[in-house]
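Novice: sharing a sequence plus its predicted fold:
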Amino acid sequence: MTIDLGFAWLTLPDGREVSLIDVPGHEGFIKNMLAGVGGIDVALLVVAADEGAMPQTREHLAILDLLQVRSGVVALTKADLVDEEWLALVSEEIATLLQPTSLAGAPIVPVSAISGQGIAALLAHLQEATARAPERPDRGRPRLPVDRVFTLAGFGTIVTGTLIDGCFRPGQEVEILPRGLKARIRALQRHRQAISVAQPGERTALNLAGIAHQEVERGDVVTLPGLLQPTTLIDVRLRLLADAPRPLSHNALVDFYCGAQVVPATVRLLEDDELLPGKSTWAQLRLHQPTVVERHDRFIVRIPSPSLTIGGGEVLDAHPRYHRRRRSEVLHHLETLALGSPEAIILTHLEQPVRRMTGTTRLQWPAYEVAELARLSNLTQPVTQQALETLLTQRRVRRVGTYWFALNVWQALSEEALRLVRDYHLQFPLRSGLSKEEWRSRLHLPPRLAMEVFETLRSEGLLTEAGSAGLLRLPEFLPTFSAEQQRQVERLIQVFRENPFMPPTRGEAEALIGGELVNALLERGELVKMGDGTILFLREAYERAVALITSYLQEHGTITVAQARDLLGTTRKYVLPLLEHMDEQRITRRVGDLRVRLPQPAGT
């Protein structure tokens, strides 16, 4: 009796090779059956003519229907053991079973392994069914759900599976999820023949270097590094089988099967408190361990006790935010994901704040590059680009550098970005502007996106930089002193001029006119701070001191701290920070206890 997956291949009459996955038929091994059936394009449903449809046959057929396998053939085996009348009755029974499923109308072929009856017809029907099966799309995002892991002497770790999407080539670095392990493809095989590239839909064996076979198991997914992220929350369209033993309740515990993986999951029904047999609904599944799925993946759900298939459906969003129940906007969003055009699907992603996959922080301003949008929408990049261009002509999206925003999101972001700077000007009218880093942090923008947003606002004349200190200001803003503040500033400047090389310290200056006015004079450049900012010089005094010292150096070649002190008529307290500042500005260089003058660029 088959208890686990078996693998082989077959050459059809037209010369094409097809891969065969033999799955267990016994109801006790449905878990193994599901690990193999998830990657098939054509079903060969085997029913013994002398027994007819068994309970597991009905469950297998329900699973094929939930997975939407639309191309298939029924092999009615042991046809030589029954008479024509019985064969006709069993064929009619099977046709009736198929009628409400995705395999309705599939050919039913009586065959005998002993006499060879019907084998040629079966091959012909398989050839036709495989020709009808849709080709697997290549969206450039390869992933291989692992259904078998083993090791061979001289080769090391080998994993097999059906390649979904994208291509693999020897030499590529790959990532095994959800474990996050890295490996390299040493070689590829299909049907025990070495190949240079694995295509979507092909049964593929990967010889992996850099990883032990004990580190990989059935259900893991091989993909390219950084391409996919495991998830623990997914939005789905869920259908309960008509013969399910009871309604499915909100927060029910089920086993979730997708690809070759199975994980426990909690069902959050978003419309009602229970789902009746034969009905469908929008739901969120909370997966109890990180799982790799993508939009449009088909899945099966089973109840753990008694172990029974009760339903399945389609993944609509692999990385959604947490939804509150019975919200019309949530249901509309899910309906768009399920049935909408590429433009509608992309727009709903651009308009929906999302939960970051690495934590619970919500991205307040959803903005994506084309590749990420294509991945979220499960569309090819050309289709995604064309849809974005269409939305752009309709003035429903905005391109900001390499990022795309929904127009209403961009308008809200730009208004908030300008408001932050405007409020800063009102709060600190003497300061030149808000620091870029504080602005970025308060907007919750990643650095590269913040740069693109600023450049766009600057190009539109809405925001500008204040000097070279990384400050942002509104173009029309100019720090100005009130009449009283101007009088205070003039008094302080007079104090600085009275003792130009022994001026008040910062603390003394702030005691005279306040910290805000001192900061404003520093930002304007009227005061120059030395070292840690304790010592301040009036700009004109600083420039005069630099001129005196450089003139002395031109004549004598070197200068000591004591000589500089005597030259300026000041004390070590002031001259040492001044000389260190000149070193930082590359006007001078310290050599032991001496300073020498550095060559200056032309024009300085």
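Specialist: In hand now; what should we look at?
Novice: use CA for all of it now, contacts and neighbours both
Specialist: Will do.
Novice: helix or strand next in line after the longest helix along the chain, which one?
Specialist: In the chain, taking DSSP state H as the definition, the longest helix is helix 407-427. With elements assigned by DSSP states H and E, the helix or strand that comes after helix 407-427 is strand 434-435.
Novice: next SSE after that next one?
Specialist: Strand 434-435 is succeeded, C-terminally, by helix 436-443 (DSSP H and E).
Novice: list the buried ones in that following helix?
Specialist: By 16 or more other C-alpha atoms under 10 Å, the buried positions in helix 436-443 come out as 436, 439-440, 443.
Novice: residues near residue 590, how many?
Specialist: By the criterion of other C-alpha atoms under 10 Å, residue 590 has 16 neighbours.
Novice: same for the helix or strand hosting residue 127, what does it pack against?
Specialist: Take DSSP H and E as the rule and residue 127 turns out to sit in helix 119-132. Counting contacts by 3 or more C-alpha pairs under 8 Å, 6 or more residues apart in numbering; DSSP states H and E, helix 119-132 packs against strand 72-77.
Novice: can you rerun that using 10 Å?
Specialist: Packed against helix 119-132, as judged by 3 or more C-alpha pairs under 10 Å, 6 or more residues apart in numbering; DSSP states H and E, are the following elements: strand 6-11, strand 17-22, strand 43-48, strand 72-77, strand 108-110.
Novice: check which helices and strands the following helix or strand past that helix sits against.
Specialist: Using DSSP H and E, the helix or strand that follows helix 119-132 in sequence is strand 143-145. Judged by 3+ C-alpha pairs under 10 Å, 6+ apart, strand 143-145 is in contact with strand 156-162, strand 173-177, strand 203-209, strand 221-223.
Novice: try this one side by side with the last:
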Amino acid sequence: MPVIMGTAGHIDHGKTTLIKALTGIDCDRLAEEKKRGITIELGFAFMDLPGGTRLGVIDVPGHERFVKNMVAGAAGIDFVTLVIAADEGVMPQTREHLDICTLLGVETGVVALTKCDMVDEDWLAMVTEDVRGVLAGTFLADAPIFPVSSHTGAGLPELRVALSELADTFAPKRRSDLARLPIDRVFTLRGHGTVVTGTLIAGSFAVGDDVRLFPTDKRSKIRSLQSHGETVEVSPAGRRTAVNLAGLEVEDIERGEVLALPGTLFPDTVWEVELLCLASAPRGIKHRTEVHLHHGTREILARVHLLDRDKLEPGETAVCQLRFPEPMAGVHGDRVVIRSGAPLRTMAGGRVLTPMARKLKRHTEETSALLAELAATTGTALVALQLRRAGTEGLGFARLMTLTDLESKALDKALASLCDKGGAALTDREGKEGRHYVHGDTVAALATSLAEFMAAYHKREPLKLGVSRSELASTWGKALSPKLFHLMVERLLRAGKLATEGDVIRLPDHKVSLASDQAKLRGILLAAYQKGGLTPPNIKDILEPLDLTFKEAQPVYKVLQDEGLIIKAQENMYFCAAAIKALIEKVQAYYAAGATDMGPAEFRELTGLSRKFLIALLEYLDKDKITVRVGDKRQLRKR
């Protein structure tokens, strides 16, 4: 597996000279670097180790003015070689670089005591003892210390063996999916065009891949790839990679942007981060303090929003929110470093928990409980937590990839497990961000809400059989996606908690309840229309003897319609539903006997109706899609 080693240490302690002695590659490529004799930008090299592993090397600047460049390089390393000059010992940037590596999650490495040819044995022993004391309690507490001289070559063979053993046994934690390359260089190569470089921290890139720049979402395609000076078809995670991009100019790209596959990152202006304020920090971090945030190869101003306290003291850890002036693209588990503004100094750092967060209220029990849960939760439980937080909006598979520590196969398994146990529900199989899910608690809450809505509706509209699906969607379901609305209705129908008649939805035990006078009117109306058949009485003739207006009787008419006993053919013209059914059968038999069309005359002969009812019924048959009008004739609609 590819491995990246990075250097760290104070300015002029011989980092670049040591790398040249080990690899034969001079990492200082800029004219200004050679003129001033100091490293300004990141340098890159590689070393072929005895075991056959090609070790990538990132050389970082040691000057305090270029710490931001150092952080950009250290963000992509697997282990560190801490370089300390034997003639000077531990210096300010030695300590700061060590802090930065700690905050970035580096867990192992070696120590190189350079310039050992410039001191005597007693001095070297004293410096070694001092270094061991400084490293106590750090991740390099037990690291081997190698006195070396890049000038004479002393100690270099032993250091090479140690690096080889470390590289061969080290198993870096990298995702095989979610390909990301934080960009640290952008330049033009004659004959090729725009090239970006960086450390591929996850996934892989292949020639021909469609890619995007985040957070800008600019589009491109990979023309070619190089790794350690060799042209390759595929570059895996852990490799220093140069990507030749199509369709973009140098000015279109900024250092700090992230190259990734389309639809895999979701930039946001609010992150939740588990933040450690260094015990060595000169002061704590107050709520709303503006800081310099380093993430990957990007530096940006951010405000620290402390949610459960007013100040994060040195040595304390807290989950807080970082808010940015523009969107940032991150993934759960990413590391960040925070430096103060004046003077510039590394103060804190930690890991990203939620790279797409909603603003939270401070000093509430609910927020405090959530923060504690976020810091302690991983795996399937984290999937469930993020789904619960998403509420009715839910989350797509691609977004869940960035919000959890799970790769795609593990996430599939986690979601399947949650769905089986009722902890999640699949709402859309082909969403914009892949399969879409909501939390099981959200489904339960929506089911309760829908049942309550229907109960209130029936109480408010006792004479209505129920509510149409479209009306239900535009009222109760107006804040839901169409897929989630459909899921909820169908779930309750299958569970017998809702019933449907045609397009009307109701509670299973709901029946239209009429007052005694309305029940009496229902009987009168039904009898009148059953008797009238296809020649029903005028509404006025029915209601005038009862001293009722149509407005007063209309609710009872609606009940009869909902019950499927009468049909409204035209305004103020109703027919007995059974008579209409018999008519439709007669019309279908007419066509089945060989007729191809039917005009008003044929319809009159078939039914014996007067023009008053004839035209209304012909138009109703068209509206009910039994027939279709062609000129003055009707043909049987082909279904």
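Specialist: Ah, there it is. Here the structure is a predicted model, which means the values were calculated and not measured.
Novice: sorry, back to before: deepest-packed of the helices and strands packed on strand 143-145 of the first structure, please.
Specialist: Of those, the one with the most neighbours on average (mean count of other C-alpha atoms under 10 Å) is strand 221-223, at a mean of 28.
Novice: what comes into contact with that strand?
Specialist: Strand 221-223 of the first structure is contacted from outside by 141-147, 159-161, 163-164, 166-168, 173-183, 206, 216, 228, 230, 259-261, 291-293, using C-alpha atoms under 10 Å, 6 or more residues apart in numbering.
Novice: try 7 Å this time
Specialist: Here strand 221-223 of the first structure makes contact (C-alpha atoms under 7 Å, 6 or more residues apart in numbering) with 142-146, 174-177.
Novice: same deal with stretch 558-574 of the second structure?
Specialist: Contact partners of stretch 558-574 of the second structure, identified using C-alpha under 7 Å, 6+ apart, comprise 463-465, 575-577, 616-617, 620.
Novice: change it to 6 Å
Specialist: 465, 575-577, 620 (C-alpha atoms under 6 Å, 6 or more residues apart in numbering).
Novice: what range in the first structure does stretch 281-298 of the second structure sit on?
Specialist: Under the alignment (TM-score structural alignment), stretch 281-298 of the second structure falls on residues 244-261 in the first structure.
Novice: and the matching stretch, what's buried?
Specialist: So for stretch 244-261 of the first structure, counting by 16+ other C-alpha under 10 Å, buried means 247-248, 250-251, 253-261.
Novice: equivalent analysis for stretch 258-277 of the first structure, please.
Specialist: By neighbour count on 16+ other C-alpha under 10 Å, the buried set for stretch 258-277 of the first structure is 258-271, 274-277.
Novice: what of stretch 45-62 of the second structure?
Specialist: 45-47, 49, 54-62.
Novice: what of stretch 312-329 of the second structure?
Specialist: Buried residues in stretch 312-329 of the second structure, defined by neighbour count with 16+ other C-alpha under 10 Å: 312-314, 317-324, 327-329.
Novice: ok so, going back, adding distance to residue 395 of the first structure, write the helices and strands packed on helix 119-132 of the first structure out as JSON lines.
Specialist: JSON lines is the format used below for these (distance: least, C-alpha to C-alpha, whole Å):
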{"stretch": "strand 6-11", "distance to residue 395 of the first structure": "52"}
{"stretch": "strand 17-22", "distance to residue 395 of the first structure": "48"}
{"stretch": "strand 43-48", "distance to residue 395 of the first structure": "46"}
{"stretch": "strand 72-77", "distance to residue 395 of the first structure": "46"}
{"stretch": "strand 108-110", "distance to residue 395 of the first structure": "54"}
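Novice: between those, which one is closest to residue 312 of the first structure.
Specialist: Nearest of these to residue 312 of the first structure, taken as C-alpha to C-alpha: strand 43-48 at 17.8 Å.
Novice: whatever helix or strand comes next after that closest one relative to strand 72-77, how many degrees between them?
Specialist: Of the helices and strands lying after strand 43-48 of the first structure in sequence (DSSP H and E), the nearest is helix 55-66. Between helix 55-66 of the first structure and strand 72-77, the angle formed by their directions is 170 degrees, by axes from the mean of the first three to the mean of the last three C-alpha atoms, to 10 degrees.
Novice: what sits up against helix 55-66 of the first structure?
Specialist: For helix 55-66 of the first structure, the surrounding residues in contact (C-alpha under 6 Å, 6+ apart) are 27, 101-102, 312.
Novice: how about stretch 612-629 of the second structure?
Specialist: Here stretch 612-629 of the second structure has contacts from 569, 634-637, using C-alpha under 6 Å, 6+ apart.
Novice: which ones among those residues are found in strands?
Specialist: Residues from these lying in strands, with DSSP state E as the criterion: 569, 634-636.
Novice: let's have the residues you listed in a markdown table, adding neighbour count.
Specialist: Formatted as a markdown table, those follow (neighbours: other C-alpha atoms under 10 Å):
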| residue | neighbour count |
| --- | --- |
| 569 | 19 |
| 634 | 21 |
| 635 | 17 |
| 636 | 21 |
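Novice: columns distance to residue 534 of the second structure on top of those, output as JSON lines?
Specialist: Listed next are these as JSON lines, based on distance: C-alpha to C-alpha, whole Å:
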{"residue": "569", "distance to residue 534 of the second structure": "11"}
{"residue": "634", "distance to residue 534 of the second structure": "19"}
{"residue": "635", "distance to residue 534 of the second structure": "21"}
{"residue": "636", "distance to residue 534 of the second structure": "20"}
